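Colleague: quick one, structure for this:
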Amino acid sequence: MYKIGIDVGGTNTDAIILDENRNLVHSVKSPTSLDIKTGIETSLKAVLNESNIDRTKITHAMLGTTQCTNAIVERKKLARVGVIRLGYPATASVLPYTAWPEDMVEKLSGNYALVHGGYEYDGQLLGELDEAELKTLLTEWQDKVESIAIVGVFSSIKNDQELRVRDLIHEVYGEEFPVSCSFLIGSVGLIERENATILNAALCKVIETTTEGFIRALEEEGITNAEVFLCQNDGTLMSIDYAKQFPILTIACGPTNSIRGASYLAQIKNTIVLDVGGTTSDIGVLQDGFPRESSVAVEVGGIRTNFRMPDIISIGLGGGSIVRTDHGKITVGPDSVGYKIGQEALVFGGNTLTATDIAVRLGMADIGDKSLVAHIDEEFAQKVQVEICSIIEQAIEKMKTSSEDVSLVLVGGGSIIVPNAISGISNIVKTENGGVANAIGASISQISGQYEQIYIYAKEPREKSLKDAEEKAVKQAVLAGAVPDTIELVEVEETPLAYHPENATRLRVKVVGKME
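Modeller: Modelled structure (predicted):
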């Protein structure tokens, strides 16, 4: 039995095959294509042909993709979204799409409505739903929107109104119409939660195209019985159906795949991971084998959100980073030759000086034709290396939680440019197959489920609240494809809400389980 893992990076698309014992059978790297799809198909075809395995024995296929991120950044392939905010007139002072980039609002249609409904911070009713008002709105929006985001005031305390509106939409538009409920996506904070929900709703067409394209690519290679999963940004997997409901959870899944892969390859559960690609480097922290989650609001495509995101720092440094000298000052990146490194870097016969050329000149790597960089002055190359080291050290300092030296696991195809000694790092762990840690991370992941809600312990005791949150997290994990008997609780986070008179607490529960 075999598993296939594919991870799409900015420079390369990696594909690997693991056997039933999680041993690496074969791996390939192909340049990431502009349309993403061609790069995936090329890597898939290559890894299958070169490994020569029995394709009927492939049981699972996993994809880590940047397509949802790209769609937001490039403003392409997004659905026209209708935003229904339950909270009129209390929330009329700050309207939906406030502080959004204008081009993004135009792309999503800008349709929104403030309707009656919502709750107070303590769970008391703010306003009753007006179903006639909602039905009139849905009639007006017929054929104007392709997806709807529902956002209720304090729906993180009580979510019944959002669920009722979802039912009404399905009654009017049909069961297949894409609807995003904010209580399932964002955290406390109306505007950031609303923004995340709108983005999730906007990605419904992108995720549909992505999943169908991946399944079709597998079928064309004779893989018809494999279970297909997409990677989430917490280092776990989700089923196709779950991904279609929550496409926003694929954002930043690439770095988390690398972190999970690094943990598996190095057999370390708590450390800092540096993943060096061709264009950028990602630095993250492993906590108990999973990526540390960000505790602050995160901007996606210039839009402030508060949905679950990994705590990652990305820096413009990679194997393809362009090296320049300006008035005696050496710069490395942030621009890169990217997936064209095989044509443009000096060691491959090109005309652009890159970080990879410096690594080859200093004897740190043996790729390409080293005679093509022999003319580079060694002292200059050493100065470039000092600059590279400085960029990495500054980023690592931002991720550390203490001044003590820590160990670092180094992965990624561009890791050849990293020096052997880094200030603040006690030891650097390099692993065999670290170049495809991202695809390995995609393949070895479990299925997760997470649930977050504000509970008022004065009304519902803590033990009962914990049990309720865990049951709902388990339900999410099963929906994402986990086997119920294998699900276990891995994380509980309680954050008391200051000054609340009835001991209200934001409770976040995470569970993980095995795939079938």
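
Colleague: can we go C-alpha only for contacts and neighbour counts from here?
Modeller: OK.

Colleague: which SS class is the residue sitting furthest away from the middle of the chain?
Modeller: Residue farthest from the centre of the chain, counting by Cα atoms, centre = their mean, is H375 at 41.7 Å. Under DSSP: H, G, I helix; E, B strand; the rest coil, H375 falls in the coil class.

Colleague: which strands and helices sit next to the helix or strand hosting I40?
Modeller: Using DSSP states H and E, I40 sits within helix 37-51. Judged by 3 or more Cα pairs under 8 Å, 6 or more residues apart in numbering; DSSP states H and E, helix 37-51 is in contact with strand 2-8, strand 12-19, strand 24-31, helix 204-220.

Colleague: another one to check against the first:
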Amino acid sequence: MPAFLGLAGWAMWVEVSRHSLGELISSSPFGAPITVATGATIVAGSYIIGAVTTPDMTRFNRSTSDVVKQTLVDIGGTTTDVGILVGGFPREASGEAELAGVRTNFRIPDVLSLGIGGGSLIAPDGSAGPRSVGYRLTEEALVFGGPTLTATDLAVAAGYAEIGDPSLVAHLDPRAALAAIAERIAETVDRMRISAAPLPVVAVGGGSVLIPDGLPGFDEVHRPGHFAVANAVGAAIAQVGGEVDQVFSGAREVMLDGARDEAVSRAERAGARTGSVRIVEVEEIPLAYLPGGATRVRVKAVGDLDLEKINA
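Modeller: Predicted coordinates:
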């Protein structure tokens, strides 16, 4: 609580310091006038909403080990997709998500996309994207003898990658455009953080050659082996999971043991090999607005794929 009050006070000071005292006194209120009763209702309603939603918001602070996180940046031909890995698994979206324009409530990875990739078109002013040559990179890019200036051409000209014929882009000065790309990617990564803790960046995908070994505000940028085909590697070694997300009442240990057993059972029924399943995430959210000490429990279990079950 003291830290929260300090943060709130600092935020108010920063905002107020942008204006002079005379300006604040003489300026008229924003919006339409409201009555005292309406103002009191807004304040009371805000407190009520805070009391109701706070238990759900604490899902982001399950334990001190959650400060050890990584940002995964997947740069392909058309977009840069940024996600957060927690304990080796993607952080899931906490709210609704849109798939093909349809709002859903599925639990899917929390990903923020930016229209910059290896095939992004470079405008005369040096800006990149969101238009891209996509899969036609080997036909359109300058380094392949094509007529179109792409982000990949800039990476080759800067010496970030050895693709195509570097002599075809030797006349380019890519520094300003690549710096702008790195700045936009760093801004997207920063929007995904939920704390000020240091966040190492893991760059994958063929388009990750666009960024250097460091980003503005992020000193560590790692590229694992075979980073260009990380999506295919991930699909090949992906594990089978089982998940329980229910509201329980009763003794805590009994409740957790039952949820763990059910998660393991679901993973095995989904195709995981018996004996390889382990619990990777346990989340407890006390529901203060329900009677009986109700608690929302979410348990995730994963295990290796059992090929015999697939062939059976």
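
Colleague: which part of structure 2 lines up with the helix holding I40 of structure 1?
Modeller: Under the alignment (TM-score structural alignment), helix 37-51 of structure 1 falls on nothing in structure 2.

Colleague: residues making contact with that helix?
Modeller: Applying Cα atoms under 8 Å, 6 or more residues apart in numbering, the contact partners of helix 37-51 of structure 1 are 6, 8, 13-17, 25-33, 55, 213, 217-218, 221.

Colleague: of those, buried ones?
Modeller: 6, 8, 13-17, 26-33, 55, 217-218 (16 or more other Cα atoms under 10 Å).

Colleague: surely V332 of structure 1 is within a helix?
Modeller: No: using three-state DSSP, the assignment for V332 of structure 1 is strand, not a helix.

Colleague: residue contacts, it?
Modeller: Contacts of V332 of structure 1 by Cα under 8 Å, 6+ apart are 317, 321-324, 355, 384, 387-388.

Colleague: from V323 of structure 1, how far out is it?
Modeller: Noted for V332 of structure 1: a distance of 5 Å to V323 of structure 1, by Cα to Cα, to the nearest Å.

Colleague: overlap of the contact sets of those two?
Modeller: By Cα under 8 Å, 6+ apart, the residues touching both V332 of structure 1 and V323 are 355, 384.

Colleague: list which of the contacts of V332 of structure 1 are still in contact in structure 2.
Modeller: Mapped onto structure 2 and checked by both residues aligned by TM-score structural alignment, their matches' Cα atoms under 8 Å, the contacts of V332 of structure 1 keep the contacts 317, 321-324, 355, 384, 388.

Colleague: tell me the spacing between T38 of structure 2 and I48 of structure 2.
Modeller: From T38 of structure 2 to I48 of structure 2 the distance is 15 Å (Cα to Cα).

Colleague: no, scratch that, I was asking about A177 of structure 2
Modeller: 48 Å.

Colleague: ok, those two, which is more surrounded?
Modeller: Neighbours per residue, other Cα atoms under 10 Å: of A177 of structure 2 and I48, the larger number sits with A177, 19 against 11.

Colleague: what do we get in structure 1 for A97 of structure 2?
Modeller: A97 of structure 2 maps onto V298 in structure 1 when the alignment is built from TM-score structural alignment.

Colleague: OK, contacts around that match?
Modeller: 304-307, 309.

Colleague: in which helix or strand would I find the nearest residue to V172 of structure 1 once chain neighbours are set aside?
Modeller: Leaving aside its chain neighbours, V172 of structure 1 sits nearest to L138 (7.4 Å; criterion: Cα to Cα, 6 or more residues apart in numbering). For L138 of structure 1, the element it lies in under DSSP H and E is helix 131-141.

Colleague: in structure 2, what stretch matches the next helix or strand after that helix?
Modeller: Next along the chain after helix 131-141 of structure 1, taking DSSP H and E as the criterion, comes strand 147-152. With TM-score structural alignment applied, strand 147-152 of structure 1 matches no range in structure 2.

Colleague: who are the packing partners of strand 147-152 of structure 1?
Modeller: Short answer (3+ Cα pairs under 8 Å, 6+ apart): strand 147-152 of structure 1 packs on strand 81-88, helix 160-173, strand 179-181, helix 190-202.

Colleague: out of those, nearest to I422 of structure 1?
Modeller: helix 190-202 (37.3 Å; Cα to Cα).
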